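[1] Just a sequence and a predicted model for now, questions to come.
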Amino acid sequence: MNSLTLAERVAVTDKVDYLILKYLIEKREKFEYVPQSVLKENLSLTEREAQISLLRLIKNGAVTKKRIRGEDSFSITFTGLDIVATKSLYSKKVIKSLGITIGEGKESRVMFGYDHEDNTLAIKYHRIGRKSFKKRISNFPSKNWVSMTLENAKREYEALQCVKNNMGYVPTPITFTTNAVAMEYFEGTPLYRAELSDPEKVLDAILGTMRIAYVYCKGLTHGDLSQFNVLVSKDEDVRVIDWPQATRDEDVLIGDVTRILSFFEKEYSLERDLEEVLDYVKGYS
């Protein structure tokens, strides 16, 4: 089943498969790998039901198997998380179908989604692996990779929601579930590839969004702001994207402001005083 799309993988996942995946997520802090006997007992499955479902989930790439203390045990994969999230988006009627992948990195995958009015959405699936964020693991209340992934999705959704509710230039968030955030699809070019006719307007929009995040969202800052996570439309409207590392940290705020000012100074000879900009972002001026 390696050649199947995510939508096809969701389609071949039945009710028992889904129950198993949900249980693996629920017990993520207790077990990295859940023994088959525990799955059978807690989900009231027969031996045959468990075997058929687990074999299908393995072929579907949704779980991995490891022999532990003489018993087959199972752990959910990123694909398994994606399946659970997508099924939830279907059941909540957020989307009626999935499209192609439009972006993929080490820690997320973004796909087109289509709602029941045929509007195009962006569905972002978070994927924080066991080695990701090694240097920032203290930011997470849990060191379990599944929990870190779920927390990342929640953090991004909450940041987007607060900033958008206060009129910041971010994609409109719709909902989050499991490791997925559904949001407005914004057609734009990454800032580092854009050729701006009015760079001052674009910089003001970015800094205004940072100010909203800090002043109205209790000291929030993006956490990884740069020319790589700002989109600019043909009309030079702006969306600041990728907020999973949003945090409340003064040093991180300074880094965010410094990077974006450095880009505009280098590319457009647009100079701003760092201290004055920080005062503006913090609402002091």
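    Yes, it's here.
[2] For the rest of this, base every contact and every neighbour count on C-alpha atoms.
    Will do.
[3] if I look at the nearest residue to residue 116 once chain neighbours are set aside, how far off is residue 201?
    Once flanking residues are discounted, residue 116 sits nearest to residue 96: 5.7 Å by Cα to Cα, 6 or more residues apart in numbering. Counting by Cα to Cα, to the nearest Å, the gap between residue 96 and residue 201 amounts to 37 Å.
[4] again with residue 141
    From residue 141 across to residue 201, the span is 39 Å (Cα to Cα).
[5] who's more crowded, those two?
    Taking neighbours as other Cα atoms under 10 Å, residue 141 and residue 201 compare with residue 201 leading, 13 against 10.
[6] And the more buried one, which helix or strand is it part of?
    Assigned by DSSP states H and E, residue 201 falls within helix 199-216.
[7] Could you list the buried residues of that helix?
    Neighbour counts using 16 or more other Cα atoms under 10 Å place 199, 202-203, 205-216 of helix 199-216 among the buried residues.
[8] What residues sit buried inside the host helix or strand of residue 16?
    Counting by DSSP H and E, the element that carries residue 16 is helix 15-26. Judged by neighbour count (16+ other Cα under 10 Å), helix 15-26 contains these buried residues: 16-18, 20-25.
[9] So what touches that helix?
    With contact meaning Cα atoms under 8 Å, 6 or more residues apart in numbering, helix 15-26 is reached by 34, 39, 43, 49, 53-54, 56-57, 62, 75-76, 80-81, 84, 146.
[10] Quick check: what element follows that helix along the chain?
    Downstream of helix 15-26 (by DSSP H and E), the next one is strand 34-35.
[11] and that next one, how far from the chain's centre?
    Here strand 34-35 is found 27 Å from its chain centre; the criterion is Cα atoms, centre = their mean, to the nearest Å.
[12] Included below, for side-by-side comparison, is a second structure:
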Amino acid sequence: MKLDLTYMRSMTPDDFRVLTAVETGSRNHEIVPTPLIHQISYMRSLSGTNRCISDLAKIRLIQKMRNAKYDGYKLTYNGYDYLAMKSMLNRGTIVSVGTTIGVGKESDIYATSDATGIKKVLKIHRLGRTSFKTVKNNRDYLRNRSAGSWMYLSRLAANKEYQFMSTLKANGFFVPEPYDYSRHCVLMQWIDGYPMRSLREHYNVKGLYSELMKFIVKLANHGLIHCDFNEFNIIIVNDDVREKYGNDFIVIDFPQCISIEHVDAEFYFKRDVECIKRFFRKKLGYEPEADPIMVDTDGYGDGFKYTEPDFKRDVKRIANLDVQVEASGYSKKKKGDRDLEDAVEFMRKGADENDEDSFEVMGEGEVDDDDEYEYDSEYDSEEYDDEDQDSSDDGQKEAENLDEENERIIEALQYGVKELKMDKLGNYILEDGE
């Protein structure tokens, strides 16, 4: 699915109020009742709400669900995109969106700019797309969780990545500067460079290898492991702007980071190391050999004592960044963090080390019109197949209870309950006897 902001300019403030109301109602309703949308939007008249709903449905920002027991709508990914763009537009961090510059397993990357003309990068998290086979085939972790929608998990991933980048940038790591985020979108610094996957020669191959290995160790010493440290997530800075960034490379993509206290920390640390070794061996023809006479331990590879880092030998905690960002494996997780952790765990384990098509980077100005990603019917409707539905009696009971609660709320809105109570998240609730 591609970002399409064709109708953004023609939308009215009332349209966005109603669209926001659908988003708010989606917190505890898979299908948001029309009367509830009107209540949350605070529109003056029901006819005005219905008019906005009709307009939003026509441009596919919301979707009316068939075979529902009541009249209601759900937010689409297009609608979620519009809400995120509107928030950043109101804050002035973005004014225009350009071409697609990258398509990943669980995200899309766009060129953007702000009011001063500064180029920026917009990353839109889209967890759950069919191109990610491991998630598609392992959806049990979402079954029967009312909060477990792909939009919800995409928002958590964007929030987590913004936290990671902000913390790492503040601690001197070579990562893009994060400017803003909203819902499932993260706005970050534009890097004048190219993905390392395209690298075939370098003025200092041995030095680059050593610095990349040192980055892995430095990150671990601060309490974190990247978990996806490979040629797809490393940007090689162009030669003419190397002084601007102060380094040969910039590291991106952090939602999968874990704490060094994680039960599988050593495994993921070693996998990051192996990814770099394999790339340098296959693409650059470089593989350091151990030399026992070397004593320098300030780097790795030729001329140093060790050819590669070792988790037990080299990782010595000097900071607690994993605590600051509440990385997986360190702290006790809240409900939302557990949902996201379940999702990214499949990302970590499902990475195909030999699949070079897992991330496609396009040249500036190039748009891939013929290879558009699509969502499968399960993803788009939030429904699961019959085998999955029959596998959990508890899930059926939960769904029935939710339907019953929805009907009671609609009835309350329509027949005389003027003020419904709300929980701390702003969700409508009914107490016994109402």
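    Yep, that arrived. Nothing here was measured: the structure is a model prediction, and the numbers come from that model.
[13] packing partners for the helix or strand following the helix holding residue 201 of structure 1?
    Using DSSP H and E, the next helix or strand after helix 199-216 of structure 1 towards the C-terminus is strand 230-232. Judged by 3 or more Cα pairs under 8 Å, 6 or more residues apart in numbering; DSSP states H and E, the packing partners of strand 230-232 of structure 1 are strand 189-190, strand 238-240.
[14] so which of the ones you listed is the most packed in?
    strand 238-240 (a mean of 26; mean count of other Cα atoms under 10 Å).
[15] what's the matching range in structure 2 for that one?
    Strand 238-240 of structure 1 corresponds to residues 249-251 in structure 2, going by TM-score structural alignment.
[16] which residues sit against the matching stretch?
    Stretch 249-251 of structure 2 is contacted by residues 174-176, 191, 233-237 when judged by Cα under 8 Å, 6+ apart.
[17] Next: stretch 86-99 of structure 1.
    Contacting residues not belonging to stretch 86-99 of structure 1 are listed as 7, 10, 111-116, 177, 180 [Cα under 8 Å, 6+ apart].
[18] for the residues you listed, which one is nearest residue 255 of structure 1?
    The closest of the contacts of stretch 86-99 of structure 1 to residue 255 of structure 1 turns out to be residue 180 (Cα to Cα; 27.4 Å).
[19] count of residues packed around residue 48 of structure 1?
    By other Cα under 10 Å, 10 other residues sit near residue 48 of structure 1.
[20] Which of the residues in the helix or strand containing it are classified as buried?
    Using DSSP H and E, residue 48 of structure 1 maps to helix 47-59. Buried residues in helix 47-59 of structure 1, defined by neighbour count with 16+ other Cα under 10 Å: 50, 53-54, 56-58.
[21] Give me the mean deviation of it from structure 2.
    Once superposed with structure 2, the aligned residues differ from helix 47-59 of structure 1 by a mean of 2.1 Å; criterion: mean Cα distance after the TM-score superposition for structure 1.
[22] Quick one: list the elements packing against the very next helix or strand once past that helix.
    Sequence order places strand 63-68 as the next helix or strand after helix 47-59 of structure 1, per DSSP H and E. Judged by 3+ Cα pairs under 8 Å, 6+ apart, strand 63-68 of structure 1 is in contact with helix 47-59, strand 71-76.
[23] want to throw these into JSON lines with distance to residue 126 of structure 1?
    Below are those laid out as JSON lines (distance: least, Cα to Cα, whole Å):
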{"stretch": "helix 47-59", "distance to residue 126 of structure 1": "20"}
{"stretch": "strand 71-76", "distance to residue 126 of structure 1": "14"}
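[24] What is the neighbour count of the residue nearest to residue 105 of structure 2 when sequence neighbours are not counted?
    Spatially, and ignoring its direct neighbours in sequence, residue 105 of structure 2 is nearest to residue 132 (5.6 Å; Cα to Cα, 6+ apart). Residues near residue 132 of structure 2, counting by other Cα under 10 Å, number 18.
[25] so what's the spatially most central residue of structure 1 up against?
    The geometric centre of structure 1, computed from its C-alpha atoms, lies nearest to residue 126 (Cα atoms, centre = their mean), at 3.8 Å. If you count contacts by Cα under 8 Å, 6+ apart, residue 126 of structure 1 has them with 107-109, 149-150, 152-153, 179-180.
[26] Of all pairs in these, which one is the farthest apart?
    The largest separation in these, counting by Cα to Cα, is between 109 and 150 at 14.0 Å.
[27] Between those two, tell me which one has more neighbours.
    The neighbour comparison of residue 109 of structure 1 against residue 150 (other Cα under 10 Å) goes to residue 150, with 21 against 17.
[28] what's the spacing between residue 7 of structure 2 and residue 147 of structure 2?
    As judged by Cα to Cα, residue 7 of structure 2 and residue 147 of structure 2 stand 29 Å apart.
[29] Between these two, which is the more surrounded one?
    Ranked by neighbour count (other Cα under 10 Å), residue 7 of structure 2 and residue 147 place residue 147 first, with 18 against 11.
[30] Quick check, that one in contact with residue 27.
    Yes. Under the criterion of Cα atoms under 8 Å, residue 147 of structure 2 makes contact with residue 27 at 7.1 Å.
[31] Residue 121 of structure 1 reaches residue 183, doesn't it?
    Yes. With contacts counted by Cα under 8 Å, residue 121 of structure 1 reaches residue 183, the gap being 5.9 Å.
[32] which residues are in contact with both of the two?
    Common contacts of residue 121 of structure 1 and residue 183 (Cα under 8 Å, 6+ apart): none found.
[33] Just give me the match in structure 1 for residue 159 of structure 2.
    Taking TM-score structural alignment, the alignment pairs residue 159 of structure 2 with residue 154 from structure 1.
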